[in-house]
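*Asks:* The amino acid sequence is not available; the structure is as follows:
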């Protein structure tokens, strides 16, 4: 697939370099995925002023860029990434299969039995892992987001009404240094097929 320029440079190098033996549970992997997301978020926010000088300022633009990379990281973790570039993708995919094999081997009882038929690529385990941890990865990728950035009206509150992600691209006044628990990301880009996101980004 013809990946956008942003995808060519997603900061996932640390995921390739982890020794599989060190990934024994979901928490170990989450730390490294969040580290990759944090570096990716920093690279986007640092490069945004260059974009701004060319195309002008839009407070929601940086949140959209972060959401696109967030979704690409989700696709990488779940084995759905379409980017074909040298042997990097295959190498990372093999590493991720080893990581999730180690996580699987450390499961017990019903949990291990549940994923027993998933052992070749661990796609279901990876899907469930991403669903359980996506809110934490979103916090990591938005760590360097500016205080005046916002996303469109995609946050929901306890009353079922929708509001905007005002400040730091996060919902319900969540922000770096004052993280709130279980705050959902204000985006579902990670559940939109990657090729459709890329078409929209190229457009």
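*Replies:* Arrived safely, thanks for sending. Predicted model only: the values in this text are computed from it and were never measured.

*Asks:* C-alpha from now on. contacts and neighbour counts both.
*Replies:* Noted.

*Asks:* so who does residue 144 touch?
*Replies:* Shown in contact with residue 144 (Cα atoms under 8 Å, 6 or more residues apart in numbering): 38, 41-42, 45.

*Asks:* which one of these sits closest to residue 77?
*Replies:* In terms of Cα to Cα, no member of the contacts of residue 144 lies closer to residue 77 than residue 38, at 15.4 Å.

*Asks:* Tell me which residues of the one helix or strand that closest one maps to come out buried.
*Replies:* In this assignment (DSSP states H and E), residue 38 forms part of helix 26-55. For helix 26-55, burial by neighbour count (16 or more other Cα atoms under 10 Å) applies to 26, 29-30, 32-45, 48.

*Asks:* helices or strands up against that helix?
*Replies:* Applying 3 or more Cα pairs under 8 Å, 6 or more residues apart in numbering; DSSP states H and E, one finds that helix 26-55 makes contact with helix 13-17, helix 61-78, helix 123-141.

*Asks:* and the comparison structure, right after this:
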């Protein structure tokens, strides 16, 4: 899961080749988050783990939108996950039913906050 990788909570151990790739990814992510921390004065006092969490919270909706950008209009997430208990019947996204506007897309899952071993 992307959120687990970003927040360094991924439990996947994989084979040796995958481990090398994951180590390289982690090395690059450390550099990226160090740069984010150094460029934003509000984040300089936070630990790198907190910066990762901050970044994920700020960007998870955009990432979900990118993941689902090629989904068809009637595609659904595998279960009813919108706050209202309805299907995600618009490109796997929940829409804010109060306004009905596209700019209120919501990530339809809370899985990124459930420990990986429980999913």
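*Replies:* Structure's in. What do you need? Please read these numbers as outputs of a predicted model, since none were measured by experiment.

*Asks:* Mind checking the TM-score on these two?
*Replies:* Overlay of the two chains. TM-score (TM-score structural alignment, normalised by the length of structure 2): 0.80; 110 aligned residues with a Cα RMSD of 2.0 Å.

*Asks:* what's the single longest helix in structure 2?
*Replies:* Ranked by residue count, the top helix of structure 2 under DSSP state H comes out as helix 16-39.

*Asks:* quick check: angle from that one to helix 48-67?
*Replies:* 110 degrees (axes from the mean of the first three to the mean of the last three Cα atoms, to 10 degrees).

*Asks:* So which elements touch helix 16-39 of structure 2?
*Replies:* helix 48-67.

*Asks:* For residue 135 of structure 1, give me its contacts.
*Replies:* Residue 135 of structure 1 neighbours (Cα under 8 Å, 6+ apart): 182-185.

*Asks:* Apply 6 Å and report the result again.
*Replies:* Residues in contact with residue 135 of structure 1 (Cα atoms under 6 Å, 6 or more residues apart in numbering) are 184-185.

*Asks:* roughly how far apart are it and residue 34 of structure 1?
*Replies:* Applying Cα to Cα, to the nearest Å, the value for residue 135 of structure 1 to residue 34 of structure 1 is 10 Å.

*Asks:* how much space between the equivalent of residue 26 of structure 2 over in structure 1 and residue 6 of structure 1?
*Replies:* For residue 26 of structure 2, the aligned residue in structure 1 is residue 93 (criterion: TM-score structural alignment). Distance, residue 93 of structure 1 to residue 6 of structure 1, by Cα to Cα: 20 Å.

*Asks:* got it, and residue 155 of structure 1?
*Replies:* Applying Cα to Cα to residue 155 of structure 1 and residue 6 of structure 1 gives a distance of 26 Å.
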